[in-house]
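> Prediction below, plus the sequence it came from.
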Amino acid sequence: MVDYRYLGNSGFKVSEITYGNWVTHASQVGHDAAIATVHKALDLGITSFDTADVYANTAAEVVLGEALGGLDRAEFEIFTKVYWPVGRKGPNDQGLSRKHIFDGIHGSLQRLGVDYVDLYQAHRYDYETPLEETMQAFADVVRQGKALYIGVSEWTAEQLRDGHALSTQLGFQLVSNQPQYSALWRVIEGKVVPTSEELGISQIVWSPMAQGVLSGKYLPGRSVPEGSRATDEKSGARFIERFLRDDVLEAVQRLTPVAAQAGLTMPQLAIAWVLQNPNVAAALVGASRPEQLEDNVKASGVKLDADTLAAIDAALAPVAVTDPEETYRVSPKKRP
């Protein structure tokens, strides 16, 4: 079964392997397979589910809501997000204005078929809306019982500090940040993680397998596998491009004996690696087939020894991205 961790400086626990439906539901994966994968996640002990209104332009929330329908609401945790353009994508159908946050939470609750979400997240930082307006709207959402906790995604250290200060003044908790993080993409370690540790904010990390590259299935000098994420423009192909260089793929292949020595598959090693960071509350995993989750959940509770961690660092150090300045390039300076 899957272990649990506290989310930020709160009493709220989430499954450290959390199911995310970014590029699968209503997109890469058919309806019946999506439902079956959610049910498999529950069978394996995953109770936390991450989605967003923008995924498949709201359709991914509908699929997740259907998959969880009929279950006792206390048995699972739902995270969703607001920021990116949705629906008709008009001028107020995006960003973190008070209007869009309230339209967003009402739409998400309806699509998910629940009375509240456990965690409502700012999907990016909105430079066009005063932070005070955004945080006041989140405070009101919490007070109305429509979300229990508030989180953000891909905020910089300074943005986290400012958001935390306002949330404290307004009487609610900013408990989490959702950044990209893997053994190949370590940009949060320099500033975001130390600031988060100081403030009592956890990381819910996406792409712990670097879009599948750390699974080892992409080989240097070879064409990408047919049907893989790298071939599908709808399923994150542009995110994986940065990792498809031969020097990166050669470095990843050096992890094969490391994983074998640790008694893990390559995906398990990648997920276990991010979970060694005590500031990480959960690693987001997706799946196009239920059996993929059976492998992934075995990373829960794994403790990597010092020699294994050193071997991973040695293999990937020449190609891993560690520059904290990358965290300042994620949120658009203007709304899409």
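Looks like it came in fine.

> make it CA atoms for all contacts and neighbour counts henceforth
Will do.

> Please enumerate the helices of the protein.
Ranges of helices in the chain, per DSSP state H, are 31-43, 59-68, 98-112, 131-143, 157-170, 192-199, 237-240, 246-253, 256-262, 266-275, 290-296, 306-316.

> Presented hereafter is structure B, for comparison with structure A:
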Amino acid sequence: MEFRHLGSSGLKISEITYGNWLTHGSQVENEAALACVRAALDAGITTFDTADVYANTKAETVLGEALAGQRRESIEIMTKVFWPTGPGGHNDSGLSRKHIMESINGSLTRLRTDYVDVYQAHRFDVETPLEETMQAFADVVRAGKALYIGVSEWSADQLRAGQQLAKQLGFALVSNQPQYSMLWRVIEDEVVPASKELGMSQVVWSPIAQGVLTGKYLPGEAAPEGSRATDTKGGQRTISRFMDDTILERVQRLQPIASDLGITMAQLAIAWVLANDNVACAIVGASRPEQVTGNAQASGVRLSAEVLAAIDEALGDVVVRDPALTAQSTPEKRPS
């Protein structure tokens, strides 16, 4: 396993990070979830990403149980705050001081730790003054409950405004967590340049495009039984944008490229996002331990300029690049 600095900070994280968005507490049973975490640790993964909203706090609980007994100093735990948790009351979401302070305490209890390494704003909150949010994060850091602060799916303008306030308050934003893959490149034109300017890294989710870039979904054929595209608990909805025969046909053109390199299509997809020098890690999830083991083998894979060009040619115009789509990630009002 190879490691990269998170932004301009001194913190290093594993370039393959294990995430439990659609698995722990919902899609797979606890024993399978524990087995996946053990496989991640065995593969050298030290960084684990979760959020309080995943399975309405259950995912954090499962991860805390899975990591119990590990040397705390040897792992990095990342979690998030913004989306509704609990019964979804009027203060159970957003980035108000009240919600941040209550949420960090809940996350620490569920994760069985005194602190998280990175605490992330899961989205931008248009209903809370940015000054209030940044002050709350500053206080979380000063209280020792989080070592670093990051964000998720913020636009370039939001990153600049947030970083300016953060530095005035004596800390820094070190990371942004966006969706990024061969098929979804909306961060490249604006978010990545702003992040480099601000000393922030990308902690990318969905590098395999919810499993589409594994090549297991074939054009004109039904999705395999038990796959994410057949999961009614959330997986089916998140993958739907890629379940188009034109996209699936283009993805199949990546198979010869992966075969020539002696790697799987999933490993090719992960190595592709890691080829971006602003990416600190690729978050991978799994419902089976062998998936974790296979994905981890993408660490250290280097893709030549010729391979990157061949990938672009294979995918052609199905790649989504519109930078305006990042701003659309910001909810128009606080969710409930």
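Okay, I see it. Note that the structure is a prediction, hence the values are computed from the model and not measured.

> hang on, the earlier thing: would you mind telling me which of the helices of structure 1 is nearest Tyr125 of structure 1?
Nearest of those to Tyr125 of structure 1, taken as CA to CA: helix 157-170 at 7.9 Å.

> which residue is nearest the centroid of structure 1?
Trp206 (3.4 Å; CA atoms, centre = their mean).

> Any chance of TSV for the helices of structure 1, columns distance to Gly216 of structure 1 and mean neighbour count?
As requested, those are exported to TSV (distance: least, CA to CA, whole Å; neighbours: other CA atoms under 10 Å):
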stretch	distance to Gly216 of structure 1	mean neighbour count
helix 31-43	23	18
helix 59-68	28	21
helix 98-112	35	20
helix 131-143	41	19
helix 157-170	32	17
helix 192-199	27	18
helix 237-240	13	15
helix 246-253	6	20
helix 256-262	8	15
helix 266-275	7	25
helix 290-296	14	17
helix 306-316	13	15
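
> out of those helices, nearest to Asp50 of structure 1?
Closest among the helices of structure 1, using CA to CA: helix 59-68, at 9.2 Å.

> what's the spacing between that closest one and its chain's center?
With CA atoms, centre = their mean, to the nearest Å as the basis, helix 59-68 of structure 1 stands 17 Å off its chain's centre.

> With structure 2 overlaid, report how far it is off on average.
Comparison of helix 59-68 of structure 1 with structure 2 after fitting gives an average deviation of 0.4 Å (mean CA distance after the TM-score superposition for structure 1).

> any idea of the angle that helix forms with helix 98-112?
Angle between the axes of helix 59-68 of structure 1 and helix 98-112 is 40 degrees (criterion: axes from the mean of the first three to the mean of the last three CA atoms, to 10 degrees).

> Just give the nearest non-adjacent residue to the residue lying farthest from the centre of structure 1, would you?
In structure 1, Gly221 marks the outermost C-alpha relative to the chain mean, sitting 30.2 Å out by CA atoms, centre = their mean. With sequence-adjacent residues excluded and distances taken as CA to CA, 6 or more residues apart in numbering, Gly221 of structure 1 is closest to Asp246, at 6.6 Å.

> pretty sure that neighbour contacts Pro220?
Yes: using CA atoms under 8 Å as the test, Asp246 of structure 1 is close enough to Pro220 to be in contact (4.8 Å).

> Look up the residues that both of those two are in contact with.
Residues within reach of Asp246 of structure 1 and of Pro220 at once, by CA atoms under 8 Å, 6 or more residues apart in numbering: there are none.

> show me the contacts for the residue nearest to Gly221 of structure 1.
Leu219, Pro220, Gly221.

> Could you do Phe48 of structure 2 as well?
Per CA under 8 Å, 6+ apart, neighbours of Phe48 of structure 2: Thr17, Tyr18, Gly19, Ile75, Glu76, Ile77, Met78.
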